[in-house]
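1. Structure of the sequence below:
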Amino acid sequence: MADPIRWGIIGPGNITRNFIDGVRATSDAEVLAVGSRDPERARAFAEKWHIPRAYGSYEDLVADPDVDLVYVATPHPMHAPCALLAIEAGKGVMCEKPFTVNAREAQTVVDAAKRKGVFLMEAMWTRFFPLMARLRTIVETGEIGDIQMITADFGFRAGFNADSRLFSPELAGGGLLDVGVYPISFASMLLGTPNRVSGLAVLGETGVDEAAAITLAYPSGSLASLTTGVRVTTPHLAIVSGTEGSISIPSPWWVPERMTVRRGGATAEYHEPKRASGFEYEVAEACRCVRLGLTESPILPLDETVAIVDTMDQLRALWGVRYPMEVNG
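-> Sure, this is the predicted structure:
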């Protein structure tokens, strides 16, 4: 058996716990190290989750010669700097969504990875579920005909806190980057890059988008109708409507374990439960790519990741949402 792919973590936050569960459900991977700007936080996290090495700086973590891949799970504005730090150290990177704050940052990170010849992937975990692979096959084989419309939503009502990552402009807050990226990525997976982007948003007292309705149009004539927010709870459903049938994923659709395919009078039900947290599938894909010498995943290519961030840039421009690091940068 080949040696395991050894992961280092930048950013020991809540989502990282799901990542660790995913790694430990993957036969050829292990979490070797965690890094934080707070040495005590790194040590406490490593002790709690039985991680062998703890570093009191991101620089020390990426300098560890035994780390093969780095998982970036910091607040949004730190995604690009941390990814670049790891890339320049010669490490492969899996970076949490949103990949970066804007498309300019995204392209900078992608260019750096290509220049260094290292692996890079956005950690859009939903994309890698077995059920999503089955869905793509159903669409590609024409089982539901040509896609006419996609509807999907991801919204929840959070308590307002102007300083929290959900509402602070300094932390690139708002629903779009936090959860709106999910339905946008879902539409991108099936329809590609839109040629028309429109939408309306409700901006809160901090100036970030708290609720939004988005319409994306595609050269094929298809539409995507998407809703998102951090101050409104939505149904959490996804539906793909084609000329010959439809696919429905129940709540929470971004953790896809069940779907229903309808064509004519026939209905087919699919059920593929996740093995652990669900992060195991993106971890497995990253490890697979690294072992094969790939620098990006064919399931979520880097050009598509940049295009998804660019779509969000266009929406924020329509809404007048601009973050301080963009104004001052």
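2. hey, let's count contacts and neighbours off CA atoms from now on
-> Fine.
3. Going along the chain, name the helices of the stretch 201-329 of the chain.
-> Applying DSSP state H, counting those that start in this stretch to the stretch 201-329 of the chain gives helices spanning 280-292, 302-319, 324-328.
4. how many neighbours does residue 186 have?
-> 22 (other Cα atoms under 10 Å).
5. And for it, nearest residue in space, chain neighbours not counted?
-> Residue nearest to residue 186 in three dimensions, not counting chain neighbours: residue 127, with 7.6 Å by Cα to Cα, 6 or more residues apart in numbering.
6. I figured residue 10 was touching residue 34, is that so?
-> Yes. Using Cα atoms under 8 Å, residue 10 is in contact with residue 34, at 6.1 Å.
7. next up, for comparison:
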Amino acid sequence: MTTPIRLGIVGLGAMGRHLLAEALDHPDFTVTHAVDLAPATVAALQDEHPAVQFSTSIADVISAADVDAVYLATPPATHAALVVPALEAGQAVFCEKPLAVSADDAAAMLKAAEGKAAGVNFSLSDRQSTRYVEQAIADGRVGDVLGVEIRLAFPVWPRGFQAEATWVGERAQGGFVREVFSHFAYLTDRLVGPLRAVHTELEHRTPASETAAYGLMKAGEIPVQLSGLVGAAGPESYEWELRGTRQSYRLTGWRDLFVAEDNEWRPVELTGELGSEGTRLTLFAQAVRGEHPRDLADFAAGERVRSVVEAFHH
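-> A predicted model of the protein is given here:
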């Protein structure tokens, strides 16, 4: 029987608590430590999960001898200061996106990750929809890829489940381009090729993060467009659309995939595991044990995404 990986979690906001719940039931992991700077959060979770050691001391996880791997769910500007010492101490790292905000931080993280088990939690990295379109391109069913369009709309920002994370609504580290577009930038990078910014623009109606984003990028010579709005009436919407000469694909709401070969969009019936934090934890465990799962985004992919995302902020 394989010995469970001793996992420490740093950051117990919405994502940290979600992954904690997944990891507690995951056969590859034993959650031994979890850290947050908010004493009330730590106290409440300690009561719920007495077998886990909760604290407000980051040193209980980062570089700790009794922690094999770290999941990091803290604001992106803090990532390098936590990831680098963890990797240098021999711990594996599963980091929330975006990888970093600054190029210097990202470079330090990439250097520390050389030859180490390190991944970035892009939610589309192991989705069945991602693999389906990837295979359709490889098989030639799509034909030539003509372009990609990404459309995002939010009634409010930050979204309700992120309301406690004030940094998500601030310009320095937050905004929907970093928090949401980064997932679709990863998807495009993986399926079509690395992105370079041609023209990017953000609008701000308040001192907070962006209220609109417009961008033209290219993957090679393939145009990739982003349009995003905050304050739009109606439900949140997330659409990624790839247009080909033979087939086109549309991904909506993160997991609903449609295909068009003529004048009609038809749903694609996906089978098997759709992809989740639980399945990405399995991939991370494989990386910790020396494998190289292709559906776990690595730091190099994280840096390519960071680079095009930050082009909107300069």
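8. what residue is smack in the middle of the first structure?
-> residue 124 (2.7 Å; Cα atoms, centre = their mean).
9. Pull up the overlap in contacts between residue 10 and residue 34 of the first structure.
-> residue 61 (Cα atoms under 8 Å, 6 or more residues apart in numbering).
10. To which residue of the second structure is the residue nearest to the centre of the first structure aligned?
-> Under the alignment defined by TM-score structural alignment, residue 124 of the first structure corresponds to residue 122 in the second structure.
11. thought its match was touching residue 181?
-> No. With contact defined as Cα under 8 Å, residue 122 of the second structure does not count as touching residue 181 (10.8 Å).
12. Residue 137 of the second structure reaches residue 143, doesn't it?
-> Yes. Using Cα under 8 Å, residue 137 of the second structure is in contact with residue 143, at 7.2 Å.
13. Could you check how many residues crowd around residue 65 of the first structure?
-> Using other Cα under 10 Å: residue 65 of the first structure sits among 10 other residues.
14. Would you mind finding the match for it in the second structure?
-> For residue 65 of the first structure, the residue aligned by TM-score structural alignment is residue 65.
15. same thing with residue 137 of the first structure?
-> Under the alignment (TM-score structural alignment), residue 137 of the first structure pairs with residue 135 in the second structure.
16. so which helix or strand takes in its match?
-> Per DSSP states H and E, residue 135 of the second structure falls inside helix 128-138.
17. what about the strands in the first structure?
-> 5-10, 29-35, 53-55, 69-72, 92-96, 120-123, 147-155, 196-203, 209-217, 223-229, 238-242, 245-249, 258-263, 266-271 (DSSP state E).
18. Using a markdown table, lay out those together with mean neighbour count.
-> Shown next, in a markdown table, are the strands of the first structure (neighbours: other Cα atoms under 10 Å):
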| stretch | mean neighbour count |
| --- | --- |
| strand 5-10 | 26 |
| strand 29-35 | 24 |
| strand 53-55 | 22 |
| strand 69-72 | 27 |
| strand 92-96 | 25 |
| strand 120-123 | 26 |
| strand 147-155 | 23 |
| strand 196-203 | 16 |
| strand 209-217 | 22 |
| strand 223-229 | 25 |
| strand 238-242 | 22 |
| strand 245-249 | 22 |
| strand 258-263 | 18 |
| strand 266-271 | 11 |
